[in-house]
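1. sequence first, predicted coordinates after that:
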Amino acid sequence: MVARSSEVRSSAVRHSASQGAGGHRRRGAGRLAGLGLGGAALLVLLTGCDVGKTFGGFGWPQGGITPQSHRMYDLWIASCIAALAVGVFVWGLIFWCVIRYRKRGNELPVQTRYNLPMEFLYTIAPILVVSVLFYYTAVVQTGVDKITKNPDVTVEVVAFKWNWQFNYRDGQGPDANTVASVLGTSDVIPVLVLPTGKSIRFEETSRDVIHSFWVPELLFKRDVMPGNVRNVFEVTSLDQEGEFVGRCAELCGSYHAFMNFELRVVSPQQYDQFLAEKKAGKSTQEALTAIGEAPYASTTEPFDTRRTKNNFNPSDASAGAGS
């Protein structure tokens, strides 16, 4: 009798425990469903607004002026959203496990040795995510690096310590002829004039050390190499007119920080007139004035070399005198 009643009581306890476990599972499933619905609602809300603008581009510069820059920007924003989605999912699982399997008295939670669906999920899902990101990265990179046979405009970018020369060419390659040129000096910032709506090839070379051609609105930098190396890239078109500062993005010497230029984007008609004025022997400032543009750069100023006699040998201080 004692044994029988013991079995009854233990059976009742097991039945009660199974009911409690079932209730816990139902509540856990409800929490997981709520988390999924919340994540879905968040994604719907994010797709209804400019996510990049809302979050400051997630650290990526905004305001690109070429189709290539727009594609790179879109890839960056999509990658950040994908990373956030994965992060929210993982964080949700962590907090759900913390709450669901927190310590309750002296009883240990259910121990699971293996779970095939979960193992399949955390093995395959990362591979799928990386594969998708790799695919779109390869597509965008291929488009950005694409070179055509006959671009509308070819510009040779020549870098030297510490300024720029822009040569407008009649063809491609080192054997093409220069039809007009813009040369920067310590007193005058060079202005590179280019048209909207035209494909533009940049052929870069350096006279001394490695420099880097960078216009932030183009959203990428290109190294300018010395020797026989010509770094070539193209932009499909420039989308908007305006003045945009350009810089050297490679530490090249004492005055690297002051090695600036200006990209001036104008209409195709203004560009043709500017080039005609340069071919006629006019200076860059005169040609800019002729097309109704400001003759000097407005986004940056010439650097002060401070190479004066007093700078190196002050006449008003005796040798060895303290201050």
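-> Great, that's in hand. Numbers count the residues shown, from 1 in each chain.
2. only C-alpha atoms from now on, for both contacts and neighbour counts.
-> Will do.
3. got the end-to-end distance for stretch 242-253?
-> End-to-end distance of stretch 242-253 (Cα to Cα, to the nearest Å): 30 Å.
4. distance from the chain centre to it, please.
-> 16 Å (Cα atoms, centre = their mean, to the nearest Å).
5. do stretch 129-149 as well
-> Centroid separation for stretch 129-149 versus its chain: 14 Å, with Cα atoms, centre = their mean.
6. hold the first one in mind and look at this next one:
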Amino acid sequence: MPEPVTEQGEHTLDLWQGAWIAALVTGVVVWGLIFWVVVRYRRRSDDEIPVQTRYNLPLEIFYTVAPIMMVIVFFAQTVRVQNIVLDEDTPPDQTIGVVGFQWSWAFNYALDDENGDGVSETDRYVWEAGTAGYIPTLYVPEGSTTRFELSSPDVIHDFGVPGFLIKMDVIPGRDNSFQVTPKRLGEFAGKCYELCGTYHSRMLFNVQVVPQEEYDAYLQTLVDAGRETDAPITGGEFVRTQAGAPTDETEGAAE
């Protein structure tokens, strides 16, 4: 597993490691019993064939109840970690709208967050979008909570960053979201985890976890570049037109 970059990812890593430890302990016990029986009860030249037992009720009860108890424990721990990782009760410091479209990504950043809840008070947003030949970069400030609101205008995509140890489907007509709190500066790779069409392999993006001052400066560069809108961009046609993403006609011409 990658080293978790976010606070939420630490809980995912703990669950992963705990599951592997439990599985290895179970495996060692089973392997030990197998080898012990092979050695202890191996056939000897002077041995008579032992009495053949059709069933052993206590043993059958044990190997039925024990796996059920293990599944219950695994399920309970998974639900506990899921509730922690997907908790959105804490108001985010900023919200970024993520649009997955065929075949790249667009990111909407809210401006003038006066209430500190990640929602723009003046309906001002800036955006960044990828194209067929350009991999976009998502900026996230270190040490603060960012909510990703996921949407798609065409087919199902999947937004994920391996370093965050979380990914989530981007489904047309459904509002999916999750929050992360990065705890380490750096550059990380992201991609679409859902086979979404011919150019699925192009759906890459980079993530820059930067200090708050650098994050604010980046948003200002988008304002200066004329990337400001009154509403977050959510439609594929707007993204194709503004960002120069490939259309069906240009893809056919390129082929």
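-> Noted; the coordinates are in hand. This is a predicted model, so every value here is computed, not measured.
7. Phe220 of structure 1 matches what in structure 2?
-> Using TM-score structural alignment to pair residues, one finds that Phe220 of structure 1 aligns to Ile166 in structure 2.
8. roughly how far does that match sit from Thr131 of structure 2?
-> 24 Å.
9. tell me where the stretch 101-250 of structure 1 has strands.
-> 153-160, 163-169, 178-183, 191-195, 200-206, 211-215, 220-224, 231-235, 242-248 (DSSP state E, counting those that start in this stretch).
10. between those, which one is closest to Thr308 of structure 1.
-> Proximity to Thr308 of structure 1 (Cα to Cα) singles out strand 163-169 among the strands of the stretch 101-250 of structure 1, at 20.1 Å.
11. tell me what that closest one is packed against?
-> Applying 3 or more Cα pairs under 8 Å, 6 or more residues apart in numbering; DSSP states H and E, we find strand 163-169 of structure 1 packed against strand 153-160, strand 178-183, strand 260-266.
12. reformat the ones you listed as a markdown table; add mean neighbour count and distance to Gly92 of structure 1.
-> Listed next are these as a markdown table, based on neighbours: other Cα atoms under 10 Å; distance: least, Cα to Cα, whole Å:
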| stretch | mean neighbour count | distance to Gly92 of structure 1 |
| --- | --- | --- |
| strand 153-160 | 22 | 52 |
| strand 178-183 | 17 | 58 |
| strand 260-266 | 23 | 48 |
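13. so which of these comes closest to Leu275 of structure 1?
-> For Leu275 of structure 1, the closest of those is strand 178-183, at 7.0 Å, according to Cα to Cα.
14. quick one: the closest one to structure 2 mean distance?
-> Taking mean Cα distance after the TM-score superposition for structure 1, the mean distance separating strand 178-183 of structure 1 from the aligned residues in structure 2 is 2.1 Å.
15. please list the residues outside that strand that contact it.
-> Applying Cα atoms under 8 Å, 6 or more residues apart in numbering, the external contacts of strand 178-183 of structure 1 come out as 164-170, 190-192, 275, 278-279, 284.
16. got the contact list for the match of Phe220 of structure 1?
-> 9, 160.
17. cool, and the one 4 residues further on?
-> For Val170 of structure 2, the contacting residues are 100, 150-152, 156-159, 176, by Cα under 8 Å, 6+ apart.
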